[in-house]
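Chemist: One predicted model, sequence on top.
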Amino acid sequence: MTYDVEALRARIPALRAGVAHFDGPGGTQTPAPVIAAITDALSNPLSVRGSAAPGEINAETIVRDFRRAMADLLGAEDTGIVVGRSATQLTYDFSRVLARSWAPGDEVVVSRLDHDANIRPWVQAAERAGAVVRWADFDPATGDLSAASVGALLTDRTRLVAVTAASNLIGTRPDMAAIAELVHRAGALLYVDGVHFAAHAFVDVAELGADFYVCSPYKFFGPHHGVLAASPRLLETLRPDKLAPSTDAVPERFEFGTLPYEALAGTRAAVDFLADLAPGPTGDRRARLRSAYAAIEEHETVLRESAEHALSQLDGVTRHSRAALRTPTMLLTFDNRSALDAHHFLARSQVHAPAGSFYALEASRHLGLGDAGGLRVGLSPYNNADDVERLFAGLSAFLRA
């Protein structure tokens, strides 16, 4: 059994509209089983979690199944899975908690490759604590962020390093294991933004060396909310502000208010949907996810290489995504033409490739693109060869116009 992209597309209702979607880095389209899981959660009795009334039991079951699914997806423990409104909100929450132990003269390392959600919370927390912020730069010519560039910034005063596992702007995938080894050797913690990475690659938080790993299910077929994975033992050492009556148990200690049960039900369904993409039916969910991501990476790599070859035939187009290891996400700029104009032109022929810096403001500036960024072409598991042909035809027409 091989990867069947057409069977996958048939299970995503939004694709019936005929749009060729290259906006996956901003959020994938939603499969029917995920929509059904959300509907089912809201169609049955639902209340605050408990063990007596049907609504209580349903809520408890949804949360339990969600944590187990995300633990399988990330290679984490289910008691280390924290729910948040978004990855940004989770990072702000944890930056405030972790910064309580920082003192003037301590150091925090952030990367110019990152989405601002993994930069600004740490910069602001460091400023309040009197800590020093050190910046890891990537090579603008290749897009690569080397472990050595991060390691050169580490000292015995480094308390935390925040680095993305994959750039949402240009797709670069740094060597996280090598970075983690240097960070931990320095006695610091590693906070990994895995939002873009989790949409394209099999995640193992232990292999990555992440002390904290944050992601967003809506990037991999799920609903809009955030998820953080960490060791329960590490979470036990952290004391966030919380309401007096709320539980102090981990991971609930970090979850404020009633959880969005319908979103958690949808996320569980999204993980199962991903597992169902495995070329074979054997193995537990974690094993099937590993197989599914291998198939997704192979499919997306073929499409990326096809798209890159086609784009190389166009004059006046610069591709800024050239890292040795990268996701199928390409940032394009045009000689004497606006990326925003390209976005609008393509949209008229139902090809959706958005333009901007996509909150990767430091990366866009480091590439010499200012705050404008470029046209982002992001492939997803449901893209096919016809989508790539439509993109090429649209850009060809735009450059002739």
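Modeler: Yep, that arrived.
Chemist: hey, let's count contacts and neighbours off CA atoms from now on
Modeler: OK.
Chemist: in the stretch 51-200 of the chain, which spans are helices?
Modeler: Taking DSSP state H, counting those that start in this stretch as the test, the helices found in the stretch 51-200 of the chain are 54-74, 87-99, 120-129, 147-151, 176-185.
Chemist: okay if I get those as JSON lines plus mean neighbour count and distance to S216?
Modeler: Formatted as JSON lines, those follow (neighbours: other C-alpha atoms under 10 Å; distance: least, C-alpha to C-alpha, whole Å):
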{"stretch": "helix 54-74", "mean neighbour count": "20", "distance to S216": "11"}
{"stretch": "helix 87-99", "mean neighbour count": "20", "distance to S216": "6"}
{"stretch": "helix 120-129", "mean neighbour count": "19", "distance to S216": "17"}
{"stretch": "helix 147-151", "mean neighbour count": "18", "distance to S216": "25"}
{"stretch": "helix 176-185", "mean neighbour count": "20", "distance to S216": "19"}
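Chemist: and the comparison structure, right after this:
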Amino acid sequence: MPYDVDAVRARFPALAEGAAHFDGPGGSQVPDVVGRAVADTLTSAISNRGTVTPSERRAEAVVTDARNALGDLLGADPRGIVFGRSATQLTYDLSRALAKQWGPGDEVVVTRLDHDSNIRPWVQAAEAVGATVRWVDFDPVTGELSAEAVADVLSERTRLVATTAASNLIGTRPPVCRIADLAHEVGALHWVDGVHATAHASVDLPALRADVWTCSPYKFLGPHCGVVAASPELLEGLHPDKLLPSTDAVPERFELGTLPYELLAGSTAAVDFLAALADTDALGEPGHPLPDAGHDTRRERLVAGMKALHAHEQALLDVLEPALRDLPGVTVHSNAAKRTPTLLFSVDGRDPQEVRSALAERGVNAPAGNFYAIECSRHLGLGDAGAVRVGLAPYSSQDDVARLLDGLREVTR
């Protein structure tokens, strides 16, 4: 069925403000059902998790539902889904737990393509135990991170390889499966930052062969929290610092303190909305619950929904990208063969923040900076200032693209 972007947009109250949002890579707008799930959970009778009172059981159900939802989204075992404040926080926490198994002579691999949240925690954890950090560069012209470049730094002393599934700055999607195989050949774990990738492509953790996958629901229509997905068996072998009376069960041993039940409920609603993109004609009326899902499993609907989303975003990108590249004085830095619908560009003689402000005056939200991918920005020759980034989302429309291009034509004239 055709992707009905008007039906999708009708479920996003924030769009009534009128801006054309290209800031999704930093955090997407939220559909009404997600906001309602958060509000309903906050205002319901709810307690700490348990089985005795209705409010305890409600909290338990929220957590169970969220683990199942993220398991369906990522093709992962729900028993290996860990929730935290952010992907950055979870990476820091688990890096310290993993580093307890490292020592002098051990090696950790990071890349200059990554967001700093998949670099600095590993660098600092390695330094704390005397391990060595090996750096992998990407091609600054093509934006490609090759498996061969990763293979060149691996050895029998490699303990962990940290790579992104998609660059949040330039959209590059490295060969995750091949890198995972290379890491496993030397006995290392493969940790994948999937924060940017999860919003744009169907994820199947076993098929990707990655050991750990991180993501953030607020990048794919949900509330602000973070997720780690791994096998329960892998998590059983890690022992984070925790409070004495807190449970040692997996995955709870990694979830420090009481979970934010309202954010987990919102995350479940976001996953359900992504599944509904498989049939946008049946999204239902704004302000109402999503219609009955039918007979297909949520996992099946998610795979179909992400396929429909990819086709929608690609159609818009096919209009946006060539027009952007044709603008005088514009340099596009997103050049990899396989990418998300995310474009980083600069305008000759114009500070990126100046371009951002000029677009904002025209009702177009297109932020500028290095977006915490500071090593990537520097390697591209953009320094810490970075450039302007535009990203497509489920609610992006042809009108949005036209407004962006019209604004840039005025800016570059």
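Modeler: Nice, thanks for sending it over. These numbers come from a predicted model, not from an experiment.
Chemist: number of nearby residues for K307 of structure 2?
Modeler: K307 of structure 2 has 16 neighbouring residues, counting by other C-alpha atoms under 10 Å.
Chemist: Can you list the buried residues in whichever strand or helix holds it?
Modeler: Using DSSP states H and E, the element containing K307 of structure 2 is helix 298-326. In terms of neighbour count (16 or more other C-alpha atoms under 10 Å), helix 298-326 of structure 2 has its buried residues at 298-299, 301-310, 312-313, 316-317, 320-321, 324.
Chemist: Also stretch 255-271 of structure 1?
Modeler: So stretch 255-271 of structure 1, judged by 16+ other C-alpha under 10 Å, has buried residues 255, 259, 261-271.
Chemist: Look up how far V63 of structure 2 lies from the residue lying farthest from the centre of structure 2.
Modeler: Ranked by distance from the centre of structure 2 (C-alpha atoms, centre = their mean), the top residue is V52, with 36.5 Å. In this view, V52 of structure 2 and V63 of structure 2 are 16 Å apart by C-alpha to C-alpha, to the nearest Å.
Chemist: which residue sits closest to the aligned partner of Q398 of structure 2 in structure 1 in space, ignoring its chain neighbours?
Modeler: Counting by TM-score structural alignment, Q398 of structure 2 corresponds to A385 in structure 1. Once flanking residues are discounted, A385 of structure 1 sits nearest to L303: 6.7 Å by C-alpha to C-alpha, 6 or more residues apart in numbering.
Chemist: now the residue mapped onto the one you found from structure 2: how far from Y3 of structure 2?
Modeler: Superposed on structure 2 with TM-score structural alignment, L303 of structure 1 falls opposite L316. Applying C-alpha to C-alpha, the value for L316 of structure 2 to Y3 of structure 2 is 12 Å.
Chemist: And L42 of structure 2, by the same measure?
Modeler: In terms of C-alpha to C-alpha, L42 of structure 2 sits 33 Å off from Y3 of structure 2.
Chemist: now Y261 of structure 2
Modeler: Here the criterion is C-alpha to C-alpha. By it, Y261 of structure 2 lies 32 Å from Y3 of structure 2.
Chemist: ok so, going back, okay, L42 and Y3 of structure 2: which has more neighbours?
Modeler: Per other C-alpha under 10 Å, whichever of L42 of structure 2 and Y3 has more neighbours is Y3, with 18 against 15.
Chemist: quick one: contacts for that one?
Modeler: Y3 of structure 2 sits next to 277, 279-281, 308-309, 312 when contact means C-alpha atoms under 8 Å, 6 or more residues apart in numbering.
Chemist: conserved subset of these in structure 1?
Modeler: By both residues aligned by TM-score structural alignment, their matches' C-alpha atoms under 8 Å, the contacts of Y3 of structure 2 still in contact after alignment to structure 1 are 277, 279, 308-309, 312.
Chemist: To which residue of structure 2 is L325 of structure 1 aligned?
Modeler: Checking with TM-score structural alignment, L325 of structure 1 has K338 as its match.
Chemist: and what of G373 of structure 1?
Modeler: Matched by TM-score structural alignment, G373 of structure 1 corresponds to G386 in structure 2.
Chemist: For E236 of structure 1, which non-adjacent residue is spatially closest?
Modeler: Distance criterion C-alpha to C-alpha, 6+ apart; nearest residue to E236 of structure 1, sequence neighbours excluded, is V250 at 6.6 Å.
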